[in-house]
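K.L.:
sequence and computational prediction follow.
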Amino acid sequence: MSRTSLKSLAAFAFIACLFSTNVVHSQAEYQTFGKNRIQYKNFDWKYYSSKNFEVYFYGRSGDLAKNTIEYLESEFSRITEVIGYFPFAKTRVFLYNSVADRQQSNVGIKGRDFTIGGQTNFIKSQLELAYTGDYASFKKKAVFSVTDMLIQEMLYGGNIAEMFQTSFTTPIPVWFTAGISSFVSAGWNKESDDAARDFLANNRQNKFVKLGPEMNVLLGQSIWNFITQRYGLRSISNVLNLARILRDEETSIERTLGVPYSQFLNEWRAFYTGIGTQIAQTNDSPNPDFIITGRNRKDATFTDIEFSPSGDHFAYASLDNGRFEVQVVDTKNQRISTLHKAGVKLINQEIDNQLPLLSWVDANTLGVVYSENGENILLAKRLGEKGEQRVVIPLLSNVQSFEFKEGGRVAIMTGDINGVSNVFVYNLVRGQIQRVTDDNFDERDATFIKGTNQIVFSSNRNTDSVFVSGPATLAEAEGNQFNLFTYDLDFPDSSFNKLTNVLATNLEAYAPNNVDVYYLSDQQGINNLYRHNITDTISTQISNFALGVKDYSFDPNNQRLAFVSITDGKESVFYQSFEGVNSRFSPVTPRRALEVSKILADRRNDKIVSNPAILDSLTTRLSAPAVKPPEQKLDSLKEGAINTENYEFASESKVDTRDYQFEKPQEDPTVSGRSFLSVYQNSEAEKGVQGPFLYENRIQTNNLVTGFMIDQIRGFALQLQIEMNDYLENHRFSAGTVIPTSLNRGYDVFAEYKYLKERIDLSARYSRKSIVALDRQAFLDQRYNLDKIELGFSYPLSQTTRVSATPFYARTQFIDRDFRLLIPITAVNPQRFNEDANQTASFLGLSGEIVYDRSVVVGTNLHEGTRARLSMDLYGGLSADARGFNNVELDIRHYQKINKGLYLAAKFYYGSFFGDAPKRFFLGGVDNWLLNRTQVGDPLTDDLSFQPLFNSVINNTGVDPNKSAILFNRFANLRGYDYNTFQGSNVLTFSAEIRFPINQLLQNSQIKNNFVRNLQIVGFYDIGSAWDDLSPFEDRNNQNIEEISTDGSPFSAIINNFNNPWLQSTGVGVRSMLFGYYGKLEMSFPIQNFAIQNPRFQISIGYDF
């Protein structure tokens, strides 16, 4: 190893260790970009097991896990009966204490990024479930998650054949699959009812493509509710099972329900439009002129809204996939300013839609509660001033609400500890949390009654006593009834005072004085504002909106209202004058009437089940007593003898053999109306829950790639790759091979292990790359091998940035297998042939990179955002024949949405080899190019010009036949040119594309064809150059000067040919999915030496940059 290489290697090693960095590899081998998952804590998993589930938990959430598995078992028969599918194996549920904890999971870290094609993902009976903070909402979420997982398994992963078939079919839309799950878990709820009426009022066509995923789910839920109301509950399983076969949701609905799909959608529209028309006659629609948040192009959700104590300002928080902004509105001029930004935009991860929360400390200081780095943070920031105060909220896992008391020294909160929801007082001076309630009931939206130490909160408790434990199981927790309670903090042993007592959900209480309490209620079917008078205990409806109010803040002094509601499928913040005094009335909606009747029926059934004597008494009153005939005494017969003259059968009734009526068995009220499958599952269910057991690492297959690729040197090749991991994807194993169809052209193999459980990710990898240069006519038969062993260390700085370092050992081998080398030749020493025909070189080195990725996938071959990668490789020679070299690369990509259906993508790439033996970049061509062409230059300088060792020695050509540099050289893309049009130790390229996705341009058209759905039209411009020592930015560069010399002459001349050192191309292209692979066809117009050349067509497979 040279001294220069040793110094460079030592310097880079010191820098890499200082930053704890990780590895970078080519796109063909690794996914170099992507988000990071950061582990802030260790998860020691255990699990409970039952017949159909395994629920995994950690920490002190064992009771919650046991309640969860018992509840899921009780719901399992209902779920499977509705969807008509029974899983092949137990369902594994990984239970997280909060969304913040779940965001640390490695499951699904690869997300939706693209593969070249031929990838089969294995559907697993597994899901991750984050606790919501209360039993009522968690029950619905648990049922939704299990149902959605079963539907995915049903449609895409029942067996290996279906998994392979799925990789070639168009996915069924979200409204169809997740809509069923939402309906099974929540039924016909107010959210889906509002969404359907809002969508139909603002859209004439029944197209959901342009809507966000949440709105798609709600509309899908409304569709399945309509199917149930019109065609019956059993129709769901029929439609699903047909969709499993046909892989087409429209045809499945048509054939199952017996109506054309368009007619079905019109019936759905008429169903909800009729309800909407009825509601519009009595209710007021929110006025769009009062919207202050614009059109909400980002489709953000608004988590909280609060007026300041003086009413001069109000603040609201907008959440966009994990990144949030706190905006403050000046009520005098309605000017909006941004007070605080935080969070990271997350993709393919669950978002906590409850945070951030807002509360004013005083007229000019706003408090914000949000989650960061796995902790709940309370931030206080003054308006118009820099700086902020931050504290970590102790103990609480899920903060559902919070409010400062006057003075800002104490706050009231609702949240959970160890899975139990309660009300807490947070003393900010002491940093202590104190319980107010201590039971298993759910508490929400606690607030102070202004000027007092009394609080108002919502709860599903059915008693006012403080000395009760609450529901023992999830099934017992009330989910549809939340009432308002007050409690005096000065009297900790007093009872709770129940303010409201209705079969409704009363939330978001606000008490500006000790008389009036404002709150939201769905008592009439739509969330509206109510006012409760504590003195006379009368509640009055004071708003009459046709669409539900999600959140609100009321300023009674100035009679102004700010609230959140939906309009045209998106949330908006409304700001308007509002007296809050006048009584309003709205009739009960059809949905609410059905819901109330079901609640009352369920309560009657619960009474019968809990007290069977009620049913027995009814049966006794309805049945007549049997009358026995008088007994006859027989004196002439002995005891036990049979009277054959007058024999009577034991049965009192006689059988009419001509018209016999079978006896009907007595109906069991607990199983009436249920299918045989449901009854059978319950009869076979294991009542006991086993465990807890320690978690064991079990390996499962994640995906399998069976495809092809086109190597620039070896040509068409088969690609096989498998990836396996444990349940939590903390341990990953992958292996693969690339085998050219011409089996004598070489191969690639690799095997890799990654350990991702801790903050620092570790990896170990072995790879071998073999290239064979073969030309029988020229007696060329050479093999080049590269063996590499790597140990990687990766440290994520954030979800978007990571640094990595990878020390490695590499060994190259050159073998010339020309049979002529075995023939003795007197003019050549045989030992030379033996040494030159088998050469090896060993390297010890270090690779490092910094990766930044703030891009998001918005469609097939479409991103938005920015991603960048800076890498450096240092190779230090260990053997005498190994000459060290180094490489640095910079790759920056930006994706920008211009407008509907129009995207700009740009890429800047720079690479440089340097050191004792710098390698080369080959500029031109594209990856995986069918019918590709390569330019081959002078054997003295071109590593792609292979020469037999025998010819070089015998003819004394001066050409080194060992082209092992080809194992390290890089190809740089430039459309419209052959491979290796330019080459050099440095390369610089820039590419820009305008992408037109057809499916987004035709949002109002129903595109069923997979090829058309993924079709894109692209316009592009590429420019690049490669050079050695004279850059193209100089007048004299490596592309426009030539050195002319004559053998034996001491003189030489340098001629400037004035060639343009830049290769350019422009053109158009189309790309789409075909037979499971993403293909591209491009027509390029090369621009070389300032002249536009004839167009060239290039066909390739794989995605763009």
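P.N.:
That came through, no problem. Numbering: from 1, shown residues only.
K.L.:
all contacts plus neighbour counts: C-alpha atoms, from now on.
P.N.:
Fine.
K.L.:
strands along the stretch 651-800 of the chain, start to end?
P.N.:
With DSSP state E, counting those that start in this stretch applied, the stretch 651-800 of the chain shows strands at 690-694, 699-711, 715-726, 731-740, 746-755, 761-775, 780-796, listed in chain order.
K.L.:
brain fart, the stretch 301-450 of the chain
P.N.:
With DSSP E, counting those that start in this stretch as the criterion, the stretch 301-450 of the chain has strands at 301-307, 313-320, 323-330, 335-343, 357-362, 365-372, 375-382, 389-392, 398-404, 410-417, 420-427, 432-435, 443-448.
K.L.:
can I get those in JSON lines including mean neighbour count and distance to residue 908?
P.N.:
Putting the strands of the stretch 301-450 of the chain into JSON lines (neighbours: other C-alpha atoms under 10 Å; distance: least, C-alpha to C-alpha, whole Å) gives the following:
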{"stretch": "strand 301-307", "mean neighbour count": "24", "distance to residue 908": "35"}
{"stretch": "strand 313-320", "mean neighbour count": "24", "distance to residue 908": "28"}
{"stretch": "strand 323-330", "mean neighbour count": "19", "distance to residue 908": "27"}
{"stretch": "strand 335-343", "mean neighbour count": "15", "distance to residue 908": "28"}
{"stretch": "strand 357-362", "mean neighbour count": "23", "distance to residue 908": "41"}
{"stretch": "strand 365-372", "mean neighbour count": "20", "distance to residue 908": "33"}
{"stretch": "strand 375-382", "mean neighbour count": "19", "distance to residue 908": "38"}
{"stretch": "strand 389-392", "mean neighbour count": "13", "distance to residue 908": "40"}
{"stretch": "strand 398-404", "mean neighbour count": "25", "distance to residue 908": "43"}
{"stretch": "strand 410-417", "mean neighbour count": "23", "distance to residue 908": "48"}
{"stretch": "strand 420-427", "mean neighbour count": "22", "distance to residue 908": "52"}
{"stretch": "strand 432-435", "mean neighbour count": "14", "distance to residue 908": "52"}
{"stretch": "strand 443-448", "mean neighbour count": "27", "distance to residue 908": "51"}
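K.L.:
below is structure B, check it against A:
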Amino acid sequence: MAKTALSFYNLVPLCGIFLFSGLSADRHGFTFCGLSLQAQTTSQTSFGKNRVQYHHQFDDWSLYETPNFTTYWYGDARNVAHSALQMAEFDFPAVQQLLEHQLTDKIEILVFSDLTDLKQSNIGEDDVFLLSSGETKVVGNKVFIFFDGDHRHLRAQIREGIAGVLINSMLYGANLQEIVSNAVLLNLPTWYTSGLTAYCGEEWTPKDDDRLRDLLQTGRYKTFDKLAREHPRFAGNAFWHYISTHFGPGTVSNLLYLTRINRSVDNGFFYILGSGYRRTTEAMLEHYKKIYREEARGQKTPNEAGKVVVKNRKKLPLSPLKISPDGKKIAWASNDIGKWKVYVQDLETGKRRRVLKGGARNALQATDYNYPKLAWNPDNQRLAILYERRDVVRLANIDLTTHKKELSDLSPEFQRVFSMDYITPSEIALSAAVKGQSDLFVYRTITRQTERLTNDFWDDLDVSVATVDGHKSLLFASNRSTDTLSFQRLDTILPIASFDIFLFDLENRSPELIRITETPLFDERNPIGLDSAHFAYLSDESGVINRQVGMLEPFVAYHQAVIYLKDGSEVKALDMSQPTAWPLARILTLLAPLDTVLKNIDSTQIDSIKSAPIFKKKPRVWNSTNYDRNIQEQHSSPCTGRIVEGIKRGKKVFFYQNTIDPKITVLAKTTRWREQTLRAAGLSLPPQPPLEAVPQTPDKQSDKSDDLPLPLSSPDSLPYIEPGWLIQIPDYLAVPGQRIEPDPSRAPETKTEDKIEPPNEINTDSMVLTPPRRPLKKPSTQFGKNGEIVRFYSFKIIPYRLRFRTDYVSTTMDNNQLFEGLQLYEGPQSRLLQPPPGVLLRANFKDLLENYVIEAGFRLPTTFNGAEYYLWMDDKKKRLDKRYVLYRRTLVTSRLRGSSGAPNLPPDFQERTTTLMGQYELRYPLDVFTSLRATFGLREDKVRALSSDIITLALPDRAEQRASVRLAAVFDNSVDVDLNLKTGTRAKVYTDLVKGFAFNTEPNWSLKLNNGFMTVVGFDARHYQMLDRRSQLALRFAGATSFGSEKMLYILGGVDNWVFPKFNENITLPADDGFAYQAPAVNLRGFKQNIRNGNTFALMNAELRVPVFKYFFKKPVIGNFWRNFQIVGFFDAGTAWQGKSPYSFDNPINTQFLIRPTQGPIISTMKVNYFRDPIVMGYGVGLRSVIFGLYLRADYAWGIESRQIQKPMLHIALGTDF
């Protein structure tokens, strides 16, 4: 049998492999490069996830230019872009000062109107690893941000994005040479970099403090490594907060610098802190444990008698929580990384019922916990559920009695709804985003009309309907600096102040709001009504989010003088002779001073002047709980006085119901972190509750004293506090030596302080009241000095124009089957040719938005035979994605002359096969994981004999031309956990329709269809199951069949990308000319290629992948070889056959022709039939790792054929497993 020229590469030294890195460099490190279009029958079949564009606003992008940033936006995201670019320029100097690093290029910020739009973007579609909730996405010098109704969160995203770009530049360099060098030598743990960007994004918050307290008190985390392994981003944030607090913010940049210089995290710790990584992290954990242990002595747990038993075995997030108006039922929603379910539970019987479900699990993108929203109708019989489906906000009204469901879509102007509550059975109060502004609306369900209540750039969230002092009102949280509603555009005041509680009277619709709180250091959220007089909200004043209760009382704001003229008219003025409790500047916007008015009036026309007090309402608030965990949310039933609250402890959310007395006041324990912020602001600490001894309870997980037992006391055990002033708040505005820094969230005009009147004589039924809050000063932050607020002109819009950049240029060594991987079949002498290892040069270009991607590549084999060229372009701007492909390959092979050859000539000659292929692919995504695809292709295989004698010179050229259509349905929700480790499922069902044709240009243009027609139907399904945090079980099932006048020949046996392939000559190939192409069917280890063949195949693979060295080290394994080293146990089973069944008597594998004699003239030919089991199996063990930048696989396998174990065989291949 003649050998092909391919066998020559076995003799070529593979030292060329080591000259080229198998990695491609970009600004984010190194990733393995692999082509996406592969043969359908190999284990490298392409799958892929999708980005779905539900609207056309992405068609037109614009940009703003500022000194350090280029901000891109589209459509309704314009207002978000305005605030984003101002906050970016404002915070840029502070982040630079913190990290002590400068950039030479501008940072590009891409602004999206909400999280749903961000997830529709094509940018970063090829990223392998996850984007967790709350994490800002950074690609190169591009930062992606979205608006969720809170400008402070938008600011945190911007700061985090700036920090991410600066840290990447600082650690890995700014040019390609530095990136390649540092990425290879500097392998930083995830917690180090992601935690640092989170630390730079936002200061330590009560939510962070509560989360760390909760994690450490579980007793699960004895070492920082374990905490960092399970919560890398948060653990890193806590670590950098600890370093900054104890060693100063300048230590952060020093650690970064020395880490880069020494290329070691531990050396940086030793030189800067004087102790290594281990001692520093141990000291950090001990520090926090001690603090939380001391704090627990003054904190309480909720009353266990009020706990609501809720089934939540998966420990999913449960939110929102709503109690029915009659206080008998609660409704809540669970969210399983995007798949949500709404339940209603009877509080008396405990029975629950699922009323609606929606969404889909999505582990690839940040989970949207904003939806669904719930609201009980005042009639107690209907539950409103507001959710989002395909970027459309939908309202479902569920009748709990008849189980009927009414669906309606909200107006498209609502980009996102943040909260809702019923005003009347036909009116709903909404807090929603419209054109990048979060405002309040009233939605009428019958007419589907909307009334806008606020229209400004301030954030209005957490809207709730309550009856206060007999008036139906809206309570909401806002960061506004003014109490009067008016149309306001963003100028030089940024809406980044803390949230306060405001009241809007729905009955008189006065634009003058009642400010419930004014606390620049603290946040108040989630207001609710308790009864006809009292309301409550959640406050982080103590450092833990507790409940505070309040009421309104009248007071004399100022005195108004009325001048009665003789003609009967009246003139109103401000009586300056009387004291004023309102800010004078605010009063003067309404009334002029009396003396000024009198100067402009003829005194002879004045009849009389009378002065009368003007009464306003002011709040009195007090603390109601002293919990050891944050209250996540709360809701009430004012008619029954019941309140429900959700508190997270560990990984589980617990619900509690209580009937509270709003008059009871409780002292709240101030946490150590809150004490630090108060001292930084020059403020004194409020009174503290008495400390109690913590009862010693047995710890199931550890007997160390560091594991903090939970306090068991209840708020009900607190003694009743007699009426009187509970908390005396000093005059914070008169702190000696306190420097007041400009606050960008407050108006620059001069303000007059509020004067507090003595308490009026009002019957409060012995209620404990506290004086109104005075404005507190903002302490200096850890971030250093901010820049100035940039004043820009919004009309200076620059339209975005398409421009491409080089995404990467890579040089890799591989032997993948490019594109279809199909080869012509020309009879029994044909051999399946595995591409030899070759140098693949690739250049990839993308536009800024990654809607268009162009890639050109060239592969030169080590045999210098079989050069391949390709060019493809993706157009992903619309929902229907398109791909255009051109591919060319030239391969020289040997071919036997046959019996008619001249005796004095060599037994074989050489042919050059030139394959030219063009493809046009359409991909329609149904969702992130599922897509329908159609690929139209033209292919020409031109075979020309290389003239070496008179016979080959006379041989005519052969050309085979075929048109094909491939239809496929693809599902892929797999996630790359690590290199060669995935989790999830991938599946593809496809069919190919192939038709031959003849197209000639000489002597005349002609086109005619040939008789051949081929149909292929196949599938490939894979599932990856993590057994623990390191090892996994991978399963694959694949099969295909071809039929028609032409067929596909599947060659079973061997492995993908086999470096030294071997072909089984004992099993004959069919002589039938009905086969057009041949393709490999792999993996089936333990055998050579062609252990079975036919027009149908079925295959099963199972692998157990164990990264052994990760079990031996608690710290991240250093070094590509050791970190990616895996031991793999595998089992393969498969078959290929012709006909209807592999067990058919006419199966060619059971037939052999004996020709006698073997040399000389043939005397006789005998056909022998015998049994050979069509199913073959293989099992064994393999090793995987990265060597010289190449991912190598070595499998030692035993084959099983006809129930006999064969001799073991070693397979060495390139690339990852299936």
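P.N.:
Received it, and whenever you're ready, just let me know what you need. All of these numbers come straight from a predicted model, not from anything done at the bench.
K.L.:
with both chains overlaid, what TM-score comes out?
P.N.:
Their TM-score after superposition, calculated using TM-score structural alignment, normalised by the length of structure 1, is reported as 0.81; 983 aligned residues with a C-alpha RMSD of 3.8 Å.
K.L.:
got the buried residues for stretch 942-961 of structure 2?
P.N.:
Neighbour counts using 16 or more other C-alpha atoms under 10 Å place 942, 943, 944, 945, 946, 952, 960, 961 of stretch 942-961 of structure 2 among the buried residues.
K.L.:
redo the strands of the stretch 651-800 of structure 1 as JSON lines? Include distance to residue 127 of structure 1.
P.N.:
Formatted as JSON lines, the entries for the strands of the stretch 651-800 of structure 1 read as follows, by distance: least, C-alpha to C-alpha, whole Å:
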{"stretch": "strand 690-694", "distance to residue 127 of structure 1": "18"}
{"stretch": "strand 699-711", "distance to residue 127 of structure 1": "14"}
{"stretch": "strand 715-726", "distance to residue 127 of structure 1": "13"}
{"stretch": "strand 731-740", "distance to residue 127 of structure 1": "17"}
{"stretch": "strand 746-755", "distance to residue 127 of structure 1": "21"}
{"stretch": "strand 761-775", "distance to residue 127 of structure 1": "23"}
{"stretch": "strand 780-796", "distance to residue 127 of structure 1": "25"}
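K.L.:
re earlier: so which of the buried residues of stretch 942-961 of structure 2 sit within strands?
P.N.:
Among these, the residues falling in strands (DSSP state E) are 942, 943, 944, 945, 960, 961.
K.L.:
how much space between the second one and residue 925 of structure 2?
P.N.:
To tie it back to what came earlier, the one meant is residue 943 of structure 2. In this structure, residue 943 of structure 2 lies at 39 Å from residue 925 of structure 2, with C-alpha to C-alpha, to the nearest Å as the measure.
K.L.:
and if you look at the fifth one?
P.N.:
The gap separating residue 960 of structure 2 from residue 925 of structure 2 is 34 Å, by C-alpha to C-alpha.
K.L.:
check the third one too.
P.N.:
With the distance defined as C-alpha to C-alpha, residue 944 of structure 2 ends up 42 Å from residue 925 of structure 2.
K.L.:
if we can go back for a sec, pipe the strands of the stretch 301-450 of structure 1 into a markdown table and attach distance to residue 159 of structure 1 per row.
P.N.:
Formatted as a markdown table, the strands of the stretch 301-450 of structure 1 follow (distance: least, C-alpha to C-alpha, whole Å):
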| stretch | distance to residue 159 of structure 1 |
| --- | --- |
| strand 301-307 | 39 |
| strand 313-320 | 37 |
| strand 323-330 | 39 |
| strand 335-343 | 40 |
| strand 357-362 | 45 |
| strand 365-372 | 40 |
| strand 375-382 | 41 |
| strand 389-392 | 48 |
| strand 398-404 | 38 |
| strand 410-417 | 40 |
| strand 420-427 | 39 |
| strand 432-435 | 50 |
| strand 443-448 | 44 |
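K.L.:
out of the ones you listed, which is closest to residue 560 of structure 1?
P.N.:
Evaluated over the strands of the stretch 301-450 of structure 1, closeness to residue 560 of structure 1 peaks at strand 301-307, with 9.4 Å, by C-alpha to C-alpha.
K.L.:
mean shift between the closest one and structure 2?
P.N.:
Between strand 301-307 of structure 1 and its aligned partner residues in structure 2, the average distance after superposition works out to 2.4 Å, using mean C-alpha distance after the TM-score superposition for structure 1.
K.L.:
now that strand against strand 313-320, angle please.
P.N.:
170 degrees (axes from the mean of the first three to the mean of the last three C-alpha atoms, to 10 degrees).
K.L.:
which residues touch residue 870 of structure 2?
P.N.:
For residue 870 of structure 2, the contacting residues are 856, 857, 858, 885, 886, 887, 888, by C-alpha atoms under 8 Å, 6 or more residues apart in numbering.
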